[in-house]
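Student: Make a model of this:
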Amino acid sequence: MYYLVTITKREYGDAYLRYFYENGVHSLTAALCEGTAQQKTLDRLGIEKTEKIMLSSVVSGPLASGLLKGLMRTMQIDVPGNGIAFTVPLQSVANSASLQYLTQGQNTEQNGVLIMEENRFSLVVVIAHKGNTELVMDAARGADAGGGTIIHAKGIGEKSAMPFFGMSIASEQEVIYIVSKQENEKNIIRAIMEKAGSRQDRVAAVFSLPVNRVVGLRSLTDE
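Tutor: You can find the predicted model right below:
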């Protein structure tokens, strides 16, 4: 089983939702996010921050393979600027009820031999306090990272959250996803920590996850 993440332009959201539904994926999570194009590039083009939508779902191995091929063939996700999709191998699922919820309408029976694929890519996840994305991305680009995706979030359960009229106020955070070649992962994390992570008021945490397949980002997939 795999966690399939697709990030595309926000105006394409409905078309991508139809694509997944028509191909057997009925349980999806959607989140609004932004691209990480440099401000000087946006100013030169006269455009605002690139608005994105992230669609995520849990799918079986055979379905994941077919969906990724279809994203290139039908949705043309590999056209520069259209988006990116990648799969993260699942470690475990709590119980059969959770699996049934996550894979509604899918055939999850495993037949034959399960072949483990080599993970050639990594997903670097940065949890940064609001306003530090440019600093993080400048550091990451210096270590051969491409673009990234920003998800706006709030810290929950932080001991340092400031009380306000008896209520705890959660800090505003930005979760940054950076897909990279596995060989560049450590350098990217090191650069972020050295240039942006030396103070806790900038970057709260950085970690990585294994990614076995990527479509839509030619700078990674073209050899």
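Student: going forward, measure contacts between C-alpha atoms and count neighbours the same way
Tutor: Will do.
Student: Secondary structure element for residue 31, which one?
Tutor: Using DSSP states H and E, residue 31 sits in strand 29-35.
Student: Could you list the buried residues of that strand?
Tutor: 32, 33, 34, 35 (16 or more other CA atoms under 10 Å).
Student: Let me see the residues that make contact with it.
Tutor: With contacts defined as CA atoms under 8 Å, 6 or more residues apart in numbering, strand 29-35 is touched by 10, 49-57, 147-152.
Student: If we use 6 Å, what do you get?
Tutor: 50, 51, 52, 53, 54, 55, 56, 149, 150, 151 (CA atoms under 6 Å, 6 or more residues apart in numbering).
Student: Can you tell me which of those residues are buried?
Tutor: Members of these classed as buried by 16+ other CA under 10 Å are 51, 52, 53, 54, 55, 56, 149, 150, 151.
Student: to compare against the first, here's another:
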Amino acid sequence: MGSKVVKSAKQKGVSGGTVFLGKGTSRNHLLKLLDLSDIKKEIALMIGEKTVANNALIALDKEFRFDKPHHGIAFSVPVSGLFGTRNCSYYNNMENRGVKNTMHKAIFVIVDKGKAESVIDAAIKAGSRGGTIINSRGSGIHETSRLFSMEIEPEREIVLIVAETSKVEPITTSIRSELKLDDPGNGILFIIDVNETYGLY
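Tutor: Next up is the predicted model:
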């Protein structure tokens, strides 16, 4: 389902997306009793200019009926930094207008499978305490290949690092340098403000 959502969003102006697996839990007591309560989910992560993203969300809601139970959820968050893609040139000169100061930020790095450890190593060198790796798949506009008339999406890894705001710049600089993210096709890094954090020490 995640790939269908990304494909539909691309038709509505979003430049691409990454799909990764998640896990939900059923509240059905019988399923819990039979140990069948884990539900596999697909999470589609997409980035777009605010107006395009809002219009895409409205259209996706109508198409996939998120208003019905068990049909999924959709939400948007502000992006405070984006590097490694030319398809989103509107982020090149971003300003943090109207964004309150936050103590932490979430750094997301999307790279080809096998490069996530290098991302974490680069982040730790610059003061990070580590990160979380999520296996995924996804494609931008020109990254889908075909085999026997079927679309093949390249495997990806997403690295999520939550860091103190003061450490974000050195961490992202280290990752961009080590992974050469400013060269086409090496990955994408973006930063999201985190309003509340629990479990960070």
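Student: Residue 2 of the first structure: which of the buried ones among the contacts of strand 29-35 of the first structure is nearest?
Tutor: Closest to residue 2 of the first structure out of those is residue 56 (10.3 Å), distances taken as CA to CA.
Student: returning to that earlier point: closest to residue 121 of the first structure out of the buried residues of strand 29-35 of the first structure?
Tutor: residue 35 (19.6 Å).
Student: And the helices in the second structure?
Tutor: With DSSP state H as the criterion, the second structure has helices at 2-11, 29-33, 50-64, 116-125, 165-179.
Student: tell me, what residue is most central in the second structure?
Tutor: The structure's the second structure has its C-alpha centroid closest to residue 45; by CA atoms, centre = their mean the separation is 4.2 Å.
Student: Can you tell me how far that residue is from residue 33 of the second structure?
Tutor: Here residue 45 of the second structure is placed at a distance of 33 Å from residue 33 of the second structure (CA to CA, to the nearest Å).
Student: ditto for residue 148 of the second structure
Tutor: Residue 148 of the second structure is 43 Å from residue 33 of the second structure, by CA to CA.
Student: So if I had to pick from those two, which one is more boxed in?
Tutor: Using other CA atoms under 10 Å as the criterion, residue 148 of the second structure and residue 33 rank with residue 33 on top: 9 against 6.
Student: how near is residue 100 of the second structure to residue 50 of the second structure?
Tutor: Residue 100 of the second structure is 18 Å from residue 50 of the second structure, where distance means CA to CA.
Student: Look at those two and report which has more neighbours.
Tutor: Between residue 100 of the second structure and residue 50, counting by other CA under 10 Å, residue 50 is the more crowded of the two (14 against 9).
Student: Identify the residue of the first structure aligned to that one.
Tutor: In the first structure, nothing lines up with residue 50 of the second structure, judged by TM-score structural alignment.
Student: got the contact list for residue 50 of the second structure?
Tutor: By CA under 6 Å, 6+ apart, residue 50 of the second structure lies in contact with nothing.
Student: can you tell me which residue in the first structure aligns to residue 155 of the second structure?
Tutor: Correspondence of residue 155 of the second structure to the first structure, assessed by TM-score structural alignment: residue 172.
Student: measure its match to residue 194 of the first structure for me?
Tutor: The value you get for residue 172 of the first structure to residue 194 of the first structure, if CA to CA is used, is 22 Å.
Student: which residue sits farthest out from the middle of the first structure?
Tutor: Distance from the C-alpha centroid of the first structure, by CA atoms, centre = their mean, peaks at residue 165 (36.0 Å).
Student: how close does it sit to residue 155 of the first structure?
Tutor: In this view, residue 165 of the first structure and residue 155 of the first structure are 19 Å apart by CA to CA.
Student: what's the answer for residue 42 of the first structure, then?
Tutor: Residue 42 of the first structure is 29 Å from residue 155 of the first structure, by CA to CA.
Student: thinking again about what came up before, would you format the buried residues of strand 29-35 of the first structure as CSV with distance to residue 212 of the first structure included?
Tutor: Listed next are the buried residues of strand 29-35 of the first structure as CSV, based on distance: CA to CA, whole Å:
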residue, distance to residue 212 of the first structure
32, 24
33, 23
34, 24
35, 22
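Student: Tell me how many other residues crowd the residue mapped onto residue 114 of the second structure from the first structure.
Tutor: Superposed on the first structure with TM-score structural alignment, residue 114 of the second structure falls opposite residue 131. Counted with other CA under 10 Å, residues neighbouring residue 131 of the first structure total 12.
Student: count of residues packed around residue 120 of the second structure?
Tutor: Neighbourhood size, residue 120 of the second structure [other CA under 10 Å]: 23.
Student: got it, and residue 195 of the second structure?
Tutor: By other CA under 10 Å, 11 other residues sit near residue 195 of the second structure.
Student: Can you tell me, leaving aside adjacent residues, what's nearest to it?
Tutor: Sequence neighbours aside, residue 102 is the residue nearest to residue 195 of the second structure in space, at 6.3 Å (criterion: CA to CA, 6 or more residues apart in numbering).
Student: Relative to residue 217 of the first structure, how far out is the counterpart of that neighbour in the first structure?
Tutor: Aligned counterpart of residue 102 of the second structure in the first structure: residue 119 (TM-score structural alignment). Here residue 119 of the first structure is placed at a distance of 16 Å from residue 217 of the first structure (CA to CA).
Student: and those two? which has more neighbours close in?
Tutor: Shown here are residue 119 of the first structure and residue 217; by other CA under 10 Å, residue 217 has more neighbours (22 against 16).
Student: And that one, what's its match in the second structure?
Tutor: Residue 217 of the first structure maps onto residue 200 in the second structure, by TM-score structural alignment.
Student: likewise residue 206 of the first structure?
Tutor: Using TM-score structural alignment, the partner of residue 206 of the first structure in the second structure is residue 189.
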